[in-house]
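> sequence-free structure coming up:
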């Protein structure tokens, strides 16, 4: 079960946040996430040597990969007409938003996120007003009915009709191979033969200095590529050299034998060619995906501002039957070249029709511990006075009142009623679609799911597959 608050009115100022939900792990704004990582990594230290060390990026490419990989497969949508939509422009969106199931296995649906420890739960906080990991920015929730309280769901005006709906699975067996790794590497101009190490197909050195590619053995065959030489923000790693080869303060180079000195890297900004922007960036990203063996027509494209003319970001969202699946490709361009690429290569295969419960039964499932008590996301997160919901809807919130000195809670009066807060939610709308889910085997599927909404715009999601078609014993 998951809950989010969709946007009742679009706001152009927050178009790039439409697909971001730091609470429930829906489709994030990859450009903003990457820019935030870069900005934090580039904060100056106290002196020249400290700044040089802080600017080192030997492991930075992995952090950026984790951000992009973590956005790869978080969330999903419903319906099917594979690749029937194609976006245009820098912010085209014709497909419906993804449906997300925030259960224990959905976070693992992002195979790449698993490998980078960047699953959907990493961005969620279950405690109100929890501080952010960096910068001191508070991320708070307006409502957490599962935190110190209980929620009662009531259906109003919904249907009792059952039915069937198609389910789909990603088939990594068709994509995880040396041939696939070689094809993607060749399309990116990366030399080298694929080699299998630790169950992962690798091309190029994995040192964060030279261009490299990884093909993961997860449920969606995640692929990641990064070229530090085209990263406007990257610095080469520091070098350790013998003290005897480093000039001392007196210029005599008389270091203590047997010890190494750290030579800070040269972090002078490099001259890089301008990248295509807007429609031109989208067109280039389509070419990149097609060359990598991806059906580029299956995706809806959005280009985002990078803040620098040398770099362009494009996100490609897989679409089925007019809805996004939650599978996302992220392409970063420098000049006409690819600086980084992240995505999923496993094709979708049909699983046939599955029985689905009625809308009223779906509401009842929200109170069923088998479906509704497996976790959840923050209803609406607030960052810097701007509330962001699951569809990226952003509204300005009033500044919080200043907090006084902490005091002990009041004493409990003998015989007084004991607090047991209950939130009552009346659900009046339902949308049947698909949600991404990872089976106990690690396979990733798109299964029928409902998005249930209340008149105030709050929405909850729950699996729609009938009990008889679910294996409750799996994983015991």
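That came through, no problem. Every value quoted in this text rests on a predicted model; they were computed, and no experiment measured them.
> For the rest of this, base every contact and every neighbour count on C-alpha atoms.
Will do.
> Against residue 420, how distant is residue 64?
Applying Cα to Cα, to the nearest Å, the value for residue 64 to residue 420 is 43 Å.
> Those two: who's more crowded?
Neighbour totals were compared for residue 64 and residue 420, and residue 64 leads with 19 against 8 (other Cα atoms under 10 Å).
> Can you give me every residue that contacts the more buried one?
34, 37 (Cα atoms under 8 Å, 6 or more residues apart in numbering).
> C-terminal to the helix or strand hosting it, what's the next element?
In this assignment (DSSP states H and E), residue 64 forms part of helix 60-70. Moving toward the C-terminus from helix 60-70, the next helix or strand (DSSP H and E) is helix 111-116.
> wait, isn't residue 367 in contact with residue 360?
No: using Cα atoms under 8 Å, residue 367 is not in contact with residue 360; the gap is 12.0 Å.
> and here's the other structure:
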């Protein structure tokens, strides 16, 4: 790997920012935040159960969180004192089915001559021989085939994130205490905040979105935080081990009143890295949900964390279409088949780092009379179907977790479509 490829992805992203170094005009940030916080609520697509009872039932648990917040104690060198509330779940994600997403993996960036590999962020490029693969993401140019799919319809439970129930000062204060952030929660400009917001110390922010998503950062132990902004940081050392990262995340979950046994854990780092990340995937009905908690550690401690503070609540049974009808949705432009895992041929394609672009010396020749119009179509053979759950963001910002199908093709790629019957879908433009 060259030096650029070994850099932290966040550092690379910042380096590519065309606005780096620019200062906004006075009041610009406040205006943007105020617009983002504007209420755009509309009627949801499904009749949800009244959440009042659920909120009343769960809220006392949050009021007791302060009693266990001290179970997450940074003791140095990425070591964590883990209290008895951390649970006894395994640290390896090997039991639940993988999450299903209704967001296309192609949204990560398919270009005219390349794509971004979702799992690594690396750009993979292809020659003209792979031109039929430059748009594999659904919505046309794909011809699907399958056999033996079930025609049986049914029902499945849907869920929703109850963000409003958790959006109280006690919840935010308990999270801040678990992370060692001092201060009183303040609600302004569409988010809760605790701690300094100028990058001078550990801080927490909680967005008023449909999952009540939070972020935490501690610049004191961030190896890429430069004391002098005009000088590059060159972090050294080795990343913490997998157990340290996962144990830190398990402790954080327990310290915020959650049972780590209800999550599956993964951890990863990369060659040349000095940090390690860990993810906690909530497991519902035997499947991971695509809203994970995440932390990143250096050997000095945890310097970032994020997750969804809102709890999932059941919304009752929804009618579900059959495998065959869901398969037919792959070719229906109303549903827009989403490729969520690239086929093996694309995932294993080598990264083009040696082939140099040769500038042309003349334009292409003029098309000849009667030339065929190039319109590449990918043949996609579906070989397996799985019914699971996927997040769906509503026009008003709330988040449902609804039945969805994941189809696996003969090349190992996966495609997803919503499984909810049309009687429970609102096709009106939000």
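On my side now, so go ahead. From a predicted model like this one, the values you see are computed outputs, not experimental measurements.
> Which of residue 367 and residue 360 of structure 1 has more residues huddled nearby?
Under the criterion of other Cα under 10 Å, the comparison of residue 367 of structure 1 against residue 360 puts residue 360 first, with 21 against 17.
> Look at that one and give its secondary structure.
Assigned by DSSP: H, G, I helix; E, B strand; the rest coil, the conformation of residue 360 of structure 1 is helix.
> what's the neighbour count on the nearest residue to residue 292 of structure 2 once chain neighbours are set aside?
Excluding its sequence neighbours, the residue lying closest to residue 292 of structure 2 (Cα to Cα, 6 or more residues apart in numbering) is residue 281, at 4.6 Å. Counted with other Cα under 10 Å, residues neighbouring residue 281 of structure 2 total 25.
> Map residue 281 of structure 2 onto structure 1.
In structure 1, the residue paired with residue 281 of structure 2 is residue 317, using TM-score structural alignment.
> what residue of structure 1 takes the place of residue 165 of structure 2?
The pairwise alignment with structure 1 assigns residue 165 of structure 2 to residue 174, based on TM-score structural alignment.
> which residues in structure 1 does the helix or strand containing residue 390 of structure 2 align to?
Here residue 390 of structure 2, judged by DSSP H and E, is contained in strand 378-393. Residues 423-438 of structure 1 are matched to strand 378-393 of structure 2 when aligned by TM-score structural alignment.
> Assign the closest residue to residue 74 of structure 2 other than its chain neighbours to helix, strand or coil.
The shortest distance from residue 74 of structure 2 to any non-neighbouring residue, by Cα to Cα, 6+ apart, is to residue 80 (5.0 Å). With three-state DSSP as the basis, residue 80 of structure 2 sits in strand.
> Can you name the residues that contact residue 80 of structure 2?
72-74, 244, 247-248.
> mind redoing it with 7 Å?
Shown in contact with residue 80 of structure 2 (Cα atoms under 7 Å, 6 or more residues apart in numbering): 72-74, 248.
> what's the burial count for residue 266 of structure 2?
Residues within reach of residue 266 of structure 2, counting by other Cα under 10 Å, total 17.
> Can you tell me what it aligns to in structure 1?
Counting by TM-score structural alignment, the partner of residue 266 of structure 2 is residue 302.
> Residue 148 of structure 2 too?
Aligned against structure 1 - with TM-score structural alignment as the criterion - residue 148 of structure 2 pairs with residue 157.
> and the residue nearest to that match when sequence neighbours are not counted, how many residues sit next to it?
Leaving aside its chain neighbours, residue 157 of structure 1 sits nearest to residue 428 (6.0 Å; criterion: Cα to Cα, 6+ apart). Neighbour count for residue 428 of structure 1, taken as other Cα under 10 Å: 18.
> Is residue 428 of structure 1 in contact with residue 153, as I believe?
No: counting by Cα atoms under 7 Å, residue 428 of structure 1 stays clear of residue 153, with 10.6 Å between them.
> could you list every residue that touches the match of residue 165 of structure 2?
So residue 174 of structure 1 contacts residue 346 (Cα under 7 Å, 6+ apart).
> Relative to residue 354 of structure 1, how far out is it?
Where residue 354 of structure 1 is concerned, residue 174 of structure 1 sits at a distance of 24 Å (Cα to Cα).
> Then residue 63 of structure 1?
From residue 63 of structure 1 to residue 354 of structure 1 the distance is 39 Å (Cα to Cα).
> what's the answer for residue 475 of structure 1, then?
Residue 475 of structure 1 sits 21 Å away from residue 354 of structure 1, going by Cα to Cα.
> the more surrounded of those two?
Between residue 475 of structure 1 and residue 354, counted using other Cα under 10 Å, residue 354 has the larger neighbour count: 19 against 8.
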